[in-house]
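In: Structure here, sequence nowhere to be found:
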């Protein structure tokens, strides 16, 4: 009865989501808040070059900045902004400066929120109900750090222009010298980058960088790269540019190793580990999520293009951020963004402590690593905590999937898990209705890991593949494989007579991980598969994964990763195969022919400029997943909670528009305090 009441409450909570998901993002008149300025029209939410914005709106912007920067000896705001700033069209109102944004995380060494709140991309997607930073193919591409871009007819050469006058957070101009340094001295330095990322060796040869002038450069590939613009849309600016003026002090090409070595030795690095030492600084230049003092202390002082930068770490896992005085975006009235001056990230020990802080109103924002099952708790305490709760679509289309390592070292076990009948049997043994009710409060729909319903490649059979709860059919498949029962008919045996045991190792990558892990052994008992559950922390998990020691786990997956990383699941489920592909056969485990075909299909998707050919390749990958069950899906399209302080502006419209939770986080610069 209690569970039924919870479901009724949550259905009431999620009614707006059901009504408005996929709704229009047309700009309409809004009421004036006590602090913001009302919008009465304008361009759709997104980002526009200033010259384009003024031409389309007929306005002329005058720039201003936050009083927080007064008295800091900075040049005028007009000199700190680029020649052609980026205008961010706000979602509801034009806000005001000031205040601190506080959030909590229970992972001490990961910046999951910074990956969104503080990210700066090369190019950006227009916010919409159908796209997000991990689902960007086909989305409208808008400028960001890159002001303009172009490509040749056969998609082998791409030209980009950096904003003239764009500056790092310490005021030093960004130019193509930073791009050249990143490519020639970082990517093409084997000590720093032992293996080039796949995009830089597209076509089997290193990409060619050509500098045209101080702000313009081109990248040429050995063969067509039809999805390259889509791939870099949403990529951190560090993919193309690191701050040369800062990073060279740690680079032995520019600074004598005798001057670097004392610092290295003080931190426990030998001279042979220079590349590793350098990367501990470079982490801050490559990704906003790496500005975590606990994880990358060397990265904190690295100049960036982010809206905020870390200035203090009062306690391990806790840090303070302040606005970047050289940030390159403004609002429609000319105010330099972000509106909010400071950020405060608080480390908590676990999910329950985080929930307590939400209910007590001690955090301004939580939208990651919170459970749908806690919706009634959040909703019933809104008035007490001074916050609002939204239900938004999760960017992870499946918040709970199961997978077996397909390249384990044990040859006998490997033969079993590589047999598709084994994976089909495991899938049939899972009671997904129970998963949907107990983990997702009966929301979402039972589905195999499959394309989004209604997409160009989706067919009903892909959702339905081996998702019926049928232990008898599962046992039949295992019998066909010759996996005999023991004398007590309690457990099945491997072909060499050992008990068939799945070592299930996981960490709480999402709040569904633990309940998913707890349910799995119950599902395996009727088919005789022993399952040993072990929870570890994130560091140990990834260390074991890299070593090929993870045999089975639960996880999440966004289906749209398939466009770029597809078959994405092999990066985590078959580390040996993925390594073999990425090193071109120099290391790892050679995949079977049907798996090689999937990587060929991925390459077709990335290279072709023909949408029809890309669609055929995409569909063939999903047809393979439906038959082979490379990963095991459970429930699709479950929403996630988004909790925010009721006085934070330019957020609440996201529920009406049906935006993904991460889309809201990606546009944090335009949030502001109403009072």
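Out: Arrived safely. Remember, predicted model here, so these are calculated numbers, not experimental data. Numbering: from 1, shown residues only.
In: C-alpha only now, for contacts and for neighbours.
Out: Noted.
In: mind listing the helices for the stretch 101-250 of the chain?
Out: Ranges of helices in the stretch 101-250 of the chain, per DSSP state H, counting those that start in this stretch, are 114-117, 176-180, 228-232, 244-247.
In: Columns mean neighbour count and distance to residue 212 on top of these, output as CSV?
Out: Output for the helices of the stretch 101-250 of the chain, formatted as CSV (neighbours: other Cα atoms under 10 Å; distance: least, Cα to Cα, whole Å):
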stretch, mean neighbour count, distance to residue 212
helix 114-117, 20, 31
helix 176-180, 21, 9
helix 228-232, 19, 19
helix 244-247, 17, 18
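In: putting a second one here so we can go through both:
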């Protein structure tokens, strides 16, 4: 039951005890009042945690709202209903508006030298189905899922391993969980705040029904057969989709619950009756009762937004859509905000240093070739033609809002200099050309550089057409090959893609607490070195060990950051790694900071006019707290 004397208020991202202030009276939701009156759902005072998280909206320049309404938005793929976990941004620890880490689902946490983290849960907090959320949910995940070979063949996730060693996890009581390492794990809290959270807990009361150590064997076998899967583990993993959000029977702690089963054109998400956040007047968040997410072709998202069919839309919209969106504002009853983009580069080309072709691999590993490719791009023309000069041309590096930004890193090998590019390619032993002016590889083949793309952004194809023309001037033939996103990723990871074009680093605004592991060859997701990343991620079982000095130095510096004991040491590691990237051009950035259009219904309030649209850190709408958005007026739309 709600204990008013223990209430907390979130002011500017900080949790402060307010014993001297009168505690707000919790207000029942009109959306749920019928169920409460019928006795099928407890009253809000029974649903709330003993220590709810009260949010002082006025202190952050927002207004208190009213509950109600259905918010409409679009995605282009059925699997993207997982964006509700991203947008909802219910996290144990999350970023506030200033990108500082603060408790959210947790009541508080303690950090002892980045080695011991004590997590304090909110007493009385419940899952969306009303079951208690306790340390048992953490114990179940750690002991019965993460360390169960059938469910997790690779063992616990990487972010919990320090020098290959797992933490000791203890549970002093039902609201306390302790993660302890012998060596520092400074990125632990940041990992919990990611757009795709690691979910170090599970609804044990539900998932135990599908675990061989807890379930009745006969009933479990029947469930396995009915689900048409091969084993109890396959069934458990199929249902255990905290991030994918496609199992409506799986309880959640997010602000909205998935109320739709299976593949549909429209998915509905209803307010979580047991959500832990309230405004300072005692109104339970989220303000909006229902989110309706419609699956449409990606090419239709801008048109439907222009017609006023979206109450909130940014995903699926690009800079090129701004003119048509602005034209539709009056008739569509919406406004178009231009948010800053948080990725390190709007468009970046990644030569695959692990490409399966030995000749091409050696060519692409020559830093002179990568520098020449970068110098052969006319970024100013791309900026003028596609972004009306509103983007910032340059190499891929962090953005000016990061403390690690240096202009020389953005400028490195990023001028349009055909003469220097040609000289570098000649110096690299690629001086011989065929009758059509295309350079020849050492084995006599033409330098036909195939760049693969997901084909989801017209701006990329337009930019690459300009690159095609300017690369021809340095004797390189560019061939752009569009593929399905998943096929593209699989080809890159397998080493069958020569080069790919994608965004730059997701996190273009890192802080000292941000792990620089995405700058080192630790993950296959960095398209320049997928096999090096696989080698690290699998402990050497798959992939290839880094065998270039610059890559080995990046690995050493990432380890230095891991073991650093101060922000000064961590910052130094960041600066050195960024300099290595600038010199080696592992990813060829084209331009950054192109504005992201955000369509907002005129009736939707508390949406910031100026903000950053970023995956990590930020979770797109998540860090801006979509649960605080509300419809003005009657509460219906």
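Out: Received it, and whenever you're ready, just let me know what you need. Because the structure is a prediction, the values reported are computed rather than measured.
In: so what number do they get for TM-score?
Out: The TM-score (TM-score structural alignment, normalised by the length of structure 2) is 0.89; 603 aligned residues with a Cα RMSD of 2.4 Å.
In: just to revisit the earlier point, minimum distance to residue 317 of structure 1: which of the helices of the stretch 101-250 of structure 1 has it?
Out: For the helices of the stretch 101-250 of structure 1, the distance to residue 317 of structure 1 is smallest for helix 114-117, at 13.0 Å, taking Cα to Cα.
In: quick one: what's aligned to residue 213 of structure 2 in structure 1?
Out: Aligned by TM-score structural alignment, residue 213 of structure 2 pairs with residue 253 of structure 1.
In: my bad, residue 133 of structure 2
Out: Looks like residue 133 of structure 2 aligns to residue 174 there (TM-score structural alignment).
In: again, but for residue 630 of structure 2
Out: By TM-score structural alignment, residue 630 of structure 2 lines up with residue 672.
In: quick one: stretch 471-480 of structure 1 aligns where in structure 2?
Out: Stretch 471-480 of structure 1 corresponds to residues 418-427 in structure 2, going by TM-score structural alignment.
In: just to revisit the earlier point, can you report how many residues neighbour the match of residue 630 of structure 2?
Out: Around residue 672 of structure 1 there are 27 other residues, counting by other Cα atoms under 10 Å.
In: Isn't it up against residue 91?
Out: No - shown here, residue 672 of structure 1 and residue 91 do not form a contact pair, counting by Cα atoms under 8 Å, at 11.3 Å.
In: my read: residue 582 of structure 1 touches residue 198, true?
Out: Yes - assessed by Cα under 8 Å, residue 582 of structure 1 is found in contact with residue 198 at 6.9 Å.
In: which residue of structure 1 sits farthest from its center?
Out: residue 487 (47.9 Å; Cα atoms, centre = their mean).
In: Helix, strand, or coil at that one?
Out: Recorded secondary structure, residue 487 of structure 1: coil (DSSP: H, G, I helix; E, B strand; the rest coil).
In: what stretch of structure 1 does the lengthiest helix in structure 2 fall on?
Out: Longest helix in structure 2, counting residues (DSSP state H): helix 567-584. Using TM-score structural alignment, helix 567-584 of structure 2 corresponds to residues 611-628 of structure 1.
In: which other residues reach that stretch?
Out: The contact list for stretch 611-628 of structure 1, computed with Cα atoms under 8 Å, 6 or more residues apart in numbering, reads 420, 423-424, 448-451, 456-458, 461-463, 465, 562-563, 567, 598, 601-602, 604-606, 608, 631.
In: Check the mean deviation of it from structure 2.
Out: By mean Cα distance after the TM-score superposition for structure 1, the fitted stretch 611-628 of structure 1 averages 0.8 Å away from its aligned residues in structure 2.
In: what separates residue 195 of structure 2 from residue 9 of structure 2, distance-wise?
Out: Remark: distance between residue 195 of structure 2 and residue 9 of structure 2 (Cα to Cα, to the nearest Å) = 24 Å.
In: Which one's more surrounded, those two?
Out: residue 195 (27 against 21).
In: who are the neighbours in contact with residue 538 of structure 1?
Out: Neighbours of residue 538 of structure 1 in contact, by Cα under 8 Å, 6+ apart: 507-509.
In: Looking at these, state which has the most neighbours.
Out: Counting neighbours by other Cα under 10 Å, residue 507 comes out on top of the contacts of residue 538 of structure 1 with 21 neighbours.
In: Give the aligned equivalent of residue 639 of structure 1 in structure 2.
Out: Aligned partner of residue 639 of structure 1 by TM-score structural alignment: residue 595.
In: Could you pull up the residues touching that match?
Out: By Cα under 8 Å, 6+ apart, residue 595 of structure 2 lies in contact with 319, 338-341, 390-391.
In: Only the buried subset of those, as a PyMOL command please.
Out: Buried members of those, defined by 16 or more other Cα atoms under 10 Å, are picked up in PyMOL with:
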select buried, resi 319+338+339+340+341+391
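In: so can I have a markdown table of the contacts of residue 595 of structure 2 showing secondary structure and distance to residue 608 of structure 2?
Out: What follows is these, written out as a markdown table (DSSP: H, G, I helix; E, B strand; the rest coil; distance: Cα to Cα, whole Å):
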| residue | secondary structure | distance to residue 608 of structure 2 |
| --- | --- | --- |
| 319 | helix | 19 |
| 338 | strand | 10 |
| 339 | strand | 9 |
| 340 | strand | 12 |
| 341 | strand | 14 |
| 390 | coil | 20 |
| 391 | coil | 21 |
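In: For the counterpart of residue 457 of structure 1 in structure 2, I want the exact helix or strand it lies within.
Out: In structure 2, residue 457 of structure 1 lines up with residue 404, judged by TM-score structural alignment. Assigned by DSSP states H and E, residue 404 of structure 2 falls within no helix or strand.
In: What is the neighbour count of the closest residue to residue 404 of structure 2 other than its chain neighbours?
Out: In this structure, residue 404 of structure 2 finds its nearest non-sequential neighbour in residue 575, 6.3 Å apart by Cα to Cα, 6 or more residues apart in numbering. Burial of residue 575 of structure 2 is recorded as 15 neighbouring residues (other Cα under 10 Å).
In: And for residue 255 of structure 1?
Out: As a burial measure, residue 255 of structure 1 scores 12 neighbours (other Cα under 10 Å).
In: Let me know whether it touches residue 248 as I believe.
Out: Yes - using Cα under 8 Å, residue 255 of structure 1 is in contact with residue 248, at 6.8 Å.
In: Next, the aligned partner of residue 348 of structure 2 in structure 1: secondary structure please.
Out: The alignment partner of residue 348 of structure 2 in structure 1, by TM-score structural alignment, is residue 401. Here residue 401 of structure 1 takes the strand state, with states given by three-state DSSP.
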